[in-house]
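Asks: below: sequence and its predicted model.
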Amino acid sequence: MIVELGHFALILAFAVALAQSVIPLVGAHKGWRDWMGVASPMASVQFTLTAFAYAALTYAFVVSDFSVKLVVDNSHTLKPLLYKLSGVWGNHEGSMLLWVLILTLFGASAAWFGGNLPRSLQARVLAVQSAVTASFMAFTIFTSNPFTRLAQPPFDGTDLNPLLQDPGLAFHPPFLYLGYVGLSMAFSFAVAALIEGRVDAAWGRWVRPWTLAAWVFLTIGIALGSWWAYYELGWGGYWFWDPVENASLMPWLFAAALLHSAIVVEKREALKSWTILLAILGFGFSLMGTFVVRSGLLTSVHAFATDPDRGVFILVILGVFLGGALTLFAFRANELEAKGVFSTVSRESALVMNNVLLAVSSFVVFIGTMWPLVSEMVFDRVLSVGPPFFDAAFTPFAVALAMILPIGAMLPWKRGNLSRTLRPLWGLAAFALAMGALVWAMQTGSSAIVPVGVALGLWVVMGAATDLWMRTGRGGIAHRLGRLGRLPRADWGKATAHSGLGITVFAVAALTGWESEDIRVLQIGESFDKGGYTLTLAGVERVQGPNYTSTMGVIEATREGEPVSILRPEKRFYPIAGMPTTEAAINYKIHRDLYVTLGDPQDNGGWAVRTYIKPFANWLWMGCALMALGGILSLSDRRYRVAAGAKKRTSPNAVPAE
C-alpha cells in the first residue's frame, strides 16, 4: 500500500508541476499578484509530495519488498542496510526519482529563501524550474517507473551491482546530482531574466549563491567519485577521462566560469549576455551528461541504462530546454546592454580571460568525448580517444589559468596598473620558479611536469595568501593581523578555494611524474623491494563477507627492517550478482600512498601482485576539499545570501486577477 501511495504522490506532484509551470508565468505577464503568489506554495507542495514518493521507495528497499521490480533487481536480504539505502539511487529508475526530488528541493528552496526577489522574477524563476521538473517527472512516470509491481514476487532479489556496494558510491551520486540539478536554478534565473528582458547587478547577485552551491556540490561529488575509482576499481588511478567523468567535469568548468562572470555583472553590469549564455550552457551540459549516462550512446563503468527509447526522451528534453533557451537568448541578446566599461588591464579583463579558458577547455573535453561517436556515424571509422589526447589538449588551458589567477585576483576593477599589481608578486614568482628549478635539478630521468606543477602550485597558493594579506591595508603587523580576522568570509572563501586549486595542480603533477609501479608474481613467503620498502606476501586467506566471498592477501610492508603496515588486498566475488571486484589495500601517508592489489592465482602456485608508490596522492583530495570549503565559506557570507538593495516588492502595475 505504501508503494502505491508513493506512486500516487509522484503523479500528484507531476500535476502540480504542470500547473506551476503555467499559472505564475501568466500572472507575471499580466501583473496579477494572486497568480504569481501561488508559485511558492506550489513549490513546497511539489517537494513534499516527491519526498513522500522517495520515502516510499526507500521503505520498499529497507524492508526488502520483493513485489517491487526495482527492489528485486537491485537488492537482496543479505545486503547491509547502507547499501539498501544507496540501492534506491544505484539504478536508473531510482536515480531519476532522486534527480526529481532534488529538482523540487531547489525549487522549494527558491520559494523559501527567495523573499528578497522581485515578485515577478520569483514567479518566473519558479515557473521555469517547475517546467524542467515536470519534464523529468514525465520521463520518470512514463518511461522509468520505479514503483512497478511484480505479479509473482521472487523469494529474494538479484542484488545491487557489486561495484556500487561501497561507502564512496553511497555518497558520490547524491552530491553529484545536487551539483547537476543545482545548475537548473542558474538556468531558471537566466530564462526568467530573458523573459523579463532585464539583467542587472541585483540579478547577478541573486544567481551567484545558487551557482556557488551547485559548484560546491559538484566539487564534492567529483572528488568522491575520483576517490572511489582510486581505491575501489583497482586500476590505481584517480581520473581516467571516462565519458561519464567528462560529463561531470564539463558542467563543473562552466559553473566555475559562471561564478566569475556573475561577479562582473554584479560589480560592473558588464558581460550580461555572456553570463546568461554560461548559465544556459552549464545546465545544458548537465543534461548532456544525463543523456550520455542513460542513452547507451557511450559505454562506461558509470552508465545506468542503455535503453535508446529513454535516450530519445532525454534528448527531447535537452532539445526543448536548451534549444528554447538559446532561441530566447538570440531574440533578447541585443536588449542586454552592458553598462560598465573597463580597460584592457583590469579585473574584468582577467575574469573574461578566466571565462574563455574555462569554457574553451570544457568544449575541448566535449569534442574529445563525442568524437568517437561522430567518427563512427559520419566517417564509419571506429576511433578511441583516451587520456593522451585529453592530457595534451586540456593541460595547456589549466596551466594558463593557474598562471593568470593570482594576478587577475589582485587587479582593481575598471582600470588597473599592471606594474603596481605585480609589485608584491615578483618575489613570489621568483621563489616559485626557484623551487621548480630545484625540483628539476634533484630529479633524474623524469619529465618536466613535476617542476612545472611545483612552480604553479606554489604560485597559486602564495598568490592567494598575498591577495588576502593585501586586503588588510596598511599598518603594523599586529594591526593587519587583527583586520585579517575581520575580513569578509567571501574573501577567505576565495583564498581557500584558490589555494585548493594550487594544491590540486601540484598533486596531479606529482602523481603523474613521480608515480612508480611494479607488477610481479609472488610465492607465499617471498619478498621484494619497492620504493625503499620491503613487501612480503605472508599469506592468502579465504574470508566470508555478508554477501560475498573474498580471497584476501596478507602483505607485510617494512622499511629498513621496521614494520610499516600490514596490507590486505582482496578479490571479492558476489555470488548473487555473479560479479568479482578488486579491493585495493592502501597505506595512506601525507607524502605518499603505498598501494597494493591482488591479482589472480598463477599456474606455479604464486599470486599476481601489483604495487604502486603514489607520491602526494592525499594532497589531491585535500586540494578538492579546500576548494569545496572555500565555496562553503563564501556561501556563508551574508552578502551572498541577501541581494544587495533588494526589497520584496511587486510591480507598480500589479493587480489582483479577476
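Replies: Yep, that arrived. Numbers count the residues shown, from 1 in each chain.
Asks: going forward, measure contacts and count neighbours with C-alpha atoms only.
Replies: Will do.
Asks: all helices for the stretch 451-600 of the chain, in order.
Replies: 477-485, 489-514 (DSSP state H, counting those that start in this stretch).
Asks: tell me the helices and strands packed up against the longest one.
Replies: When contacts are defined as 3 or more C-alpha pairs under 8 Å, 6 or more residues apart in numbering; DSSP states H and E, helix 489-514 packs onto helix 449-470, strand 607-615, helix 617-635.
Asks: this is the comparison structure:
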Amino acid sequence: MIVEIGHFALVLALAVALVQSVLPMLGARRGDARLMDVAVSSAGMGFVLVALAFTALAIAHVWSDFSVLNVFQNSHSQKPLLYKITGVWGNHEGSMLLWVLILAIFGAALALTGRDVPASLKARVLAVQAWITSAFLVFILATSNPFARLVPAPIEGQDLNPILQDIGLAVHPPLLYLGYVGFSIAFSFAVAALIDGRIDAAWARWVRPWILIAWLFLTLGIAMGSYWAYYELGWGGWWFWDPVENASLMPWLSGTALLHSALVMEKRLALKVWTILLSILTFSLSLLGTFLVRSGVLTSVHAFATDPARGVFILCILIAFIGGSLALFAWRAGTLEPGGLFQPISREGALVFNNLFLTTASATVLVGTLYPLLLEVVTGGKISVGAPFFDLTFGPLMVPLLFAVPFGPLLAWKRGDLLAAAERLYLVAGAALAATILALALTSGTKILAALGFGLSVWLLLGSLVDLVGRAGFGRLAPGLALRRLAGLPSSAFGAALAHLGLGLTLLGVVTVSAFSTETIRVMRPGETQAAGGYELRFEGILSRAGPNYTEEVGNFALLRDGAVRDRMESAKRFYPARQVPTTEAGIRTYWLSQLYIALGDASGDGRVVRIWYKPLITLIWLGALAMAAGGALSLADRRLRIGAPARAKLRRGDAVPA
C-alpha cells in the first residue's frame, strides 16, 4: 500500500507543479498578489509530496519488497541495511527521484527564506523552478517509474551493483545533486530577470547565496566521487577524465566563474549580461551531465541507464530549457541597461580574466567529452579522447589563471595598481622561486614541470594570505592591533582566502603524486617482501572470509621498518553471487599526508599478483577540496549576505527595482 501512496504522491506533485508553473507567472504579469502567493504554498506542498514519494520508495527498499521492480533489480535480502538505504538512489529511477526531491527542497527553501525578494520576482523564479520540476516529473512517470510492480513477486532480489555497495555512495550522489540542482535557482533567477527585463545589484545579492550553496556542494560531491573511485575501483587513480567525471567538472568551472561574476555585479553593477548568461550556461551543463549519465550514449562505471528512449526524452528536456533560455537571452539581453565601467587593471578586470579562462577551460572539457560521441553519430567511427588531450589543453589554460589568483584581491575596484599589487607579492614570488629551485636541485633537473608546479603551488598557498595580512596591517601596526583588525574582517574575506589556499593544496597534491608516485606490479608468494614508501611489505598469505552477501579472499600484509612489524594491511578480492561480479577492495594506509595502496590481483601459480603504489602527499588533493568548500561556507556565513537587498523605501528615486 505504501508503494501506491508514493506513486499517487508523485502524480499529485506533478499536478501541483503544473499549477505552480502557470498561476504565479500570470499573477506577476497582472500584479495579482493572490495568484503570486500560490507560488509559495505550492512550492511547500510540492516538497511534501515528493518527500512522501521518496520515503515510500526508501521503505520498500528497507523492507525488501521485491514486488517492486526497482527493489528487485537493485536490492537483496542479505544486503546490509546501510546499502539498502543507499540503494534507493544507486539506480536510474531512484536517482532521478532524488534529483527531483532536491529540486523541491531548493524551491521550498526559496519560498520560505526569500522574504526580501520582491513578490513578483519571487513568483516568477518559483514558476520557472516548477517548469523544471514538471518536466522531470513527467520524465519519471512516463519512462522511469520507480514504483512499477512485478506480478508475481520474486522471492529474492538481484542485488545492487557491487561497486556501489560502499559508504561513498551514501555521500557522493546527494552532494553532487545538491550542486547540480542548486544551480537551478540561479537559472530560474536569470530567466525571471529576462522576462521582467530588469536586473541590478539587488538581484545579484539575492542570487549569490544560492550560487555559493550549489558551488560548495558540487565541490564536495566531486571530491567525494574522486576519492570513491580512487579506493573502490582498485585502479589507484584519483581522476580518469571519464566523460561522467567531466560532466561534473564542467558546471563546477562555469559555476566558479558565475560566483565571481555575481560578486562583480553586486559590488560594481558590472557584468550584468555576462552573469545572466553564466547562470543559464551553468545549469545547462548540469542538465547535460544528467543526459550523459542517463541517456545510454556512453559506457562508464558512473552511468546509470542504457535505455536510448530515456535519452531521447532527456534530450528533449535539454533542448527545451537550454534552447528556450538562450533564445530568451538573445531576445532580451539587448534591453538590459549597461553596468558600471572599469579599467582593465582593476579587481573587475582580474575577475573577467578569471572568468574567461574558466569558461574556456569548461568549453575545452566539453569539446573533449562530446566530440567522440558526435563523431560516432555522424560517421559511425569510434575514437577515444583521454588524458593526453586534456593534459595538453586543460593544463595550459589553468597555469595563467592560477598565477593570476593572488593578484585579484589586491587590486582596487574600478581602477587598480598592478605594480603596487606585485610589490606586495614580492616575498611570495621569492618563496615560489626558491621552492622551484629546490625542487630542481632535489630531482637533479629531471622533473622541470614538477618543479614549476611546486613553485606555482607555493605561489598560491602564500599568495592567498597576502590580502588578509595587508588588510589587518601586519608590518604597519602593532601586533596586538593587527590581530584585532584581522579578527574584525568579514568572514567572506577569510572564505576567499581559504578557498584559494585550498586550490593551492590541491595543486600541490596533484603535482607531487603525478611526479613522484611509484608503482610496482609483481607476483608475491607468502613470506616475500617488497620495498615501498620507506617500508618493507611482507605478504603473509590469503585468508577466506564470508560477508553478508559476498565471499572474499583477503591478502594479509605486514609493514616492516628496520626489521620490526609497524603495521598491517589487508587487500581483498570479493565475489557477489547474486550479481556474479567480483570487486577489488584496496588496502590503504595513510602516513602523514601520503598513502600506501595495495590491490590484490588474481592467482598466479603459488602466488598472487599484487599492485603496490606509494602516493606522496595525495591526501592534499582532497584536503584542498575540503578547504575550498569550507571557504565557501565561511563566505556564506557573512552577515552581509543574510541582510539582503535594501528595502524599496530606502532606494533613491529613479533606481531600477525588479517588478
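Replies: Everything's here; your move. Worth saying up front: this structure is predicted, and the values here are computed from it rather than measured.
Asks: now the helices of the stretch 451-600 of the first structure in a markdown table, with distance to residue 392 of the first structure and mean neighbour count?
Replies: As requested, these are arranged in a markdown table below (distance: least, C-alpha to C-alpha, whole Å; neighbours: other C-alpha atoms under 10 Å):
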| stretch | distance to residue 392 of the first structure | mean neighbour count |
| --- | --- | --- |
| helix 477-485 | 40 | 13 |
| helix 489-514 | 13 | 23 |
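Asks: in the stretch 51-200 of the second structure, which spans are strands?
Replies: For the stretch 51-200 of the second structure, no strands are identified by DSSP state E, counting those that start in this stretch.
Asks: let's have the helices of the stretch 451-600 of the first structure in CSV, adding distance to residue 190 of the first structure.
Replies: Shown next, in CSV, are the helices of the stretch 451-600 of the first structure (distance: least, C-alpha to C-alpha, whole Å):
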stretch, distance to residue 190 of the first structure
helix 477-485, 36
helix 489-514, 24
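Asks: of these, which is nearest residue 348 of the first structure?
Replies: Residue 348 of the first structure sits nearest to helix 489-514 of all these, at 16.4 Å, using C-alpha to C-alpha.
Asks: the second structure: matching residues for that closest one?
Replies: The aligned range for helix 489-514 of the first structure in the second structure is 491-516, by TM-score structural alignment.
Asks: that stretch vs the first structure, average offset?
Replies: Following superposition, stretch 491-516 of the second structure is found to deviate from the first structure by 0.7 Å on average (mean C-alpha distance after the TM-score superposition for the first structure).
Asks: I'd say residue 116 of the first structure and residue 646 touch.
Replies: Yes: in this structure, residue 116 of the first structure is within contact of residue 646 by C-alpha atoms under 8 Å, at 5.6 Å.
Asks: name the residues contacting each of the two.
Replies: Common neighbours of residue 116 of the first structure and residue 646, counting by C-alpha atoms under 8 Å, 6 or more residues apart in numbering, are absent.
Asks: before we move on, which element is the residue nearest in space to the middle of the first structure in?
Replies: Centroid-nearest residue in the first structure: residue 218, 2.2 Å away (criterion: C-alpha atoms, centre = their mean). Using DSSP states H and E, residue 218 of the first structure sits in helix 201-232.
Asks: that helix vs the second structure, average offset?
Replies: Helix 201-232 of the first structure sits 0.6 Å off on average (mean C-alpha distance after the TM-score superposition for the first structure).
Asks: rewinding a little: I'd assumed residue 183 was in contact with the residue nearest to the centre of the first structure.
Replies: No: Residue 218 of the first structure is beyond contact range of residue 183, at 9.7 Å (criterion: C-alpha under 8 Å).
Asks: look at residue 330 of the second structure and say how many residues are nearby.
Replies: 13 (other C-alpha atoms under 10 Å).
Asks: now residue 28 of the first structure
Replies: For residue 28 of the first structure, the neighbour count with other C-alpha under 10 Å is 25.
Asks: what do we get in the second structure for residue 220 of the first structure?
Replies: Aligned counterpart of residue 220 of the first structure in the second structure: residue 220 (TM-score structural alignment).
Asks: ok, now how distant is the closest residue to residue 458 of the first structure other than its chain neighbours from residue 457 of the first structure?
Replies: The shortest distance from residue 458 of the first structure to any non-neighbouring residue, by C-alpha to C-alpha, 6 or more residues apart in numbering, is to residue 432 (5.6 Å). Residue 432 of the first structure sits 8 Å away from residue 457 of the first structure, taking C-alpha to C-alpha, to the nearest Å as the criterion.
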